[in-house]
Structures are given as C-alpha cells and as structure tokens.
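>>> Need coordinates for the below:
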Amino acid sequence: MIAKLTGILDDFGPDWAVVDVGGVGYLVFCSARTLSNWVRGDAVVLHTEMQVSETDMRLIGFASSGERAWFRLLTAVQGVGSKVALAILSALTVEELQRACAGGDAAQVARANGVGPKLAARIVNELKDKAGALGFAPGVAGAVAAAGGVALPAGNVAADVVSALQNLGFKPQVAVSAADAAIADLGEEAGVSALIRLALKKASG
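Prediction:
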C-alpha cells in the first residue's frame, strides 16, 4: 500500500499528475483544487489512497491527510465513487465541507459537478455526525510535535511542510524553522506546494 509520495511534479493535467520519486514516475489522480497549487518542477507531498477493482487500479492523491480522510468518508456514502468525491473536494475545501456537513447545508455540497440535490442531502445526512470528529490544528507548534513523533490532527499544513523537508534530508529542527519562516512570510493559505518551495530556499540558505 502506498500511503504517501514526496517527489518532483513531472507533469499534470485536469485531474492527474505524474510525481517523480527517485526516478520512478507515479500517476496520481487528484482534485482540481490540489492541482491548482502546483507548477511543473515543484517539490510536492501527496497523501495517497490506492483503489483496486476488477478492471482498474489507481492511486488517488491529496494535498493533506485531512483531504484524504474526507475522501474516505465521502466514498463510504452510497452513490459516491472516487470521481464524485474528487469533484466535491475540487469544489469545496475540507473546512467548507466539514462546515456544510456539520450544519446540514446540502446546497453547499450540491455545488460540485455531478452532485444532485438528493445525493447532496444523503452525503450531509450520513456524514453530519462524523464531521465534528475531523479536527484541523493550525500552526507550527503542531509541526514541532510531529518532528518529535507525536500524532497530529488531520490537515495540518505546517506538519506537511515539515514532513516534506525531512523526507528531502533536512533535520527536524531545520525543517521546523524553515517551515515556520515560510508560513510567517506567506501564510498557510498559500498552500503546501508554495510553502515547501519557500521553505526549501530558507532551509538551504
């Protein structure tokens, strides 16, 4: 099972990317929201989910473990396959999706391509009680804990940046310091890929 990829973005299209990991290119299907943050040559981190059927085997990639957790919840709902789940994650951030499910806002979920009112209502009804269980902890303080081996809540941007730098060979404290500086300059809303690029420059400087 492939759970995570750290490498260089070799190529991408509307719903897929090829990530070069040590000379091996992995074809990964992603949400449009994840792909919109990348340019070719980026150092990227993808949390992944392998899907295997009688006729197909594919790797699905996510910008954060929080996005992957929501993908798993969505595909557990009857009538929601991987394409529909990725369409929902393309239309909504994980925070927006969490709020929509917790608040019973089916209209928000129905914004996604291929999701009608009935399916949106089913998604919200089935996931309403689970929405509150997925927390999102911002800040580099959590990333410091990650460097020490402490589990973090899903969706932590700082932890993903630190993890990427550590996978590229930087020591934990160097990775944390560079991530801290990058987030201070750009803010977490800049996205993981942009933060990794800047953190790499700071860690190498």
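
>>> Could you use CA atoms for every contact and neighbour count after this?
OK.

>>> Tell me where this structure has strands.
For the chain, the strands defined by DSSP state E occupy 4-12, 16-21, 24-30, 43-52, 57-62.

>>> of these, which approaches residue 78 most closely?
In terms of Cα to Cα, the element of the strands of the chain nearest to residue 78 is strand 43-52, at 16.4 Å.

>>> could you say what helices and strands the closest one packs with?
Where contact means 3 or more Cα pairs under 8 Å, 6 or more residues apart in numbering; DSSP states H and E, strand 43-52 is packed against strand 4-12, strand 57-62, helix 65-75, helix 157-167, helix 192-204.

>>> can you tell me how far residue 58 sits from residue 99?
Per Cα to Cα, to the nearest Å, residue 58 is found 29 Å from residue 99.

>>> hang on, I meant residue 193
25 Å.

>>> Repeat that for residue 136.
12 Å.

>>> Could you also give me the structure for this second sequence? I'd like to compare it with the first:
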Amino acid sequence: MIGKLTGIILEKNPPEILLEVGDIGYEILCPMSSFYAMGEEKQLSLYIHLSIKEDAHTLYGFISKDEKNLFRELTRVNGIGPKVALAILSHLDIVSLMNAVANEDDVLLAKAPGIGKKTAQKLIVELKDRLEKLELSSQNHRNINTNPNIKQASAALQALGFKSKESKRMLAIINDKTLSTEDIIRLALKNK
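Predicted structure coming up:
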C-alpha cells in the first residue's frame, strides 16, 4: 500500500495533480484545502490513500495526516464514497467539519457538493462519536468547543425563542471553555 509520496509537481489541474516520483508520474486527487496549502511549491510530500475498485486504482493525496484520517472516517460512512468525501474536505476544513459534526450543523454540511440534508444528518449521527475519539496529530485542529455549559446555554437561547440551528450557529464561535452559562449566553446574543 502507498502511504506517502514525495516528488515534483508537474501539473496542477484541480482536483488532480501530477506528481513525479522517481521518474514515474502519479495522478493524485486532492481536496482544495490541500491545493491552497501547496501554494507555488514545486517539491511536495503528500499522505496517500489508495482506493481500489475493479475498474480503477485511484490515489487521493493530503497535505496533512489529519486530513487523510478524516477522509478515511468519512469514507467509512455508508453511502459516502471517496469522491464525496473529497468534496466535503474541499468545502470544509478540518476544524469546520469537526465543529459542524460536534454542533450537529446539518445545514453547513448540506452545503457541500453531493450532500443533501438527509446525508448530512446521517454524517452527524455516524461521525459524532468517532470524531471525538479521533487522534489528531495537530493540536490546532482540536479546538472543538467542549464547554459543558454550551448545552445549557443552547437550551436557554431556545427558551428565548431562537431555533435550535440558530442557537448552535451563535454558540459555534465561542471557544472559551471556562465561561459560565450566563457569560456564554451574553456572548451568543452579541453574535446574533
């Protein structure tokens, strides 16, 4: 199995790159987030996922190991293939995707190409526990809000008349894990 490739970029045609490694050119599909991270670099290392089907062997490349692991978790969801997983990762970065699942934001997930509302809800149900347990190598991706007062603040906002999705959106940008429920509600109302 191919785990990582390092070589020279010969061509970039999003979502595909042609990477020359030891005089062999590999066609690799990458999410747009990896394309942005590549910049104008000519030398590149990518973490690789090899997908084998009876009619094709397809390489998927990722700048970070975390992105590759998230891609694999997405493809484990029934009905989500590699191309849809790639579209999701092109639409949402790691933190946004993990926050969307943690906050049950099916509206944001449904904006990804190939994902409807039902599929977004299915993703949330199947990924919520798995993503909490997922070991990420970069602490930058671990800023999912785990303040225990968030749920109480969400319930309070809903009691004030805000819809569930609206309250989750208002609370999603609050990352301080030490705030009290009252402070969270005040900040959320300012974010309205």
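
>>> of residue 58 and residue 99 of the first structure, who's got more company?
Taking other Cα atoms under 10 Å, residue 58 of the first structure and residue 99 do not tie; residue 99 has more neighbours (16 against 13).

>>> what does residue 165 of the first structure align to in the second structure?
Residue 165 of the first structure maps onto no residue in the second structure, with residues paired by TM-score structural alignment.

>>> Nearest residue to residue 165 of the first structure in space, ignoring adjacent ones along the chain?
Nearest non-adjacent residue to residue 165 of the first structure, counting by Cα to Cα, 6 or more residues apart in numbering: residue 175, 5.5 Å away.

>>> residues touching that neighbour, list them.
Shown in contact with residue 175 of the first structure (Cα atoms under 8 Å, 6 or more residues apart in numbering): 161-163, 165-166, 199, 203.

>>> try residue 112 of the second structure
Residue 112 of the second structure neighbours (Cα under 8 Å, 6+ apart): 87-88, 91-92.

>>> repeat for residue 35 of the first structure
12, 14-17.

>>> can you check residue 102 of the first structure too?
124, 127-129, 131-132.

>>> Scan those residues and report the most crowded one.
residue 124 (26 neighbours).

>>> Quick check: the aligned residue for that one in the second structure?
Under TM-score structural alignment, residue 124 of the first structure pairs with residue 124 in the second structure.

>>> Leaving out sequence neighbours, find the closest residue to that match.
residue 101 (5.0 Å).

>>> OK, contacts around that neighbour?
Counted by Cα under 8 Å, 6+ apart, residue 101 of the second structure has contacts 123-124, 127-128.

>>> For PyMOL, what selects the buried ones among the contacts of residue 35 of the first structure?
The PyMOL command for the buried members of the contacts of residue 35 of the first structure (criterion: 16 or more other Cα atoms under 10 Å) is given here:
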select buried, resi 12+15+16+17
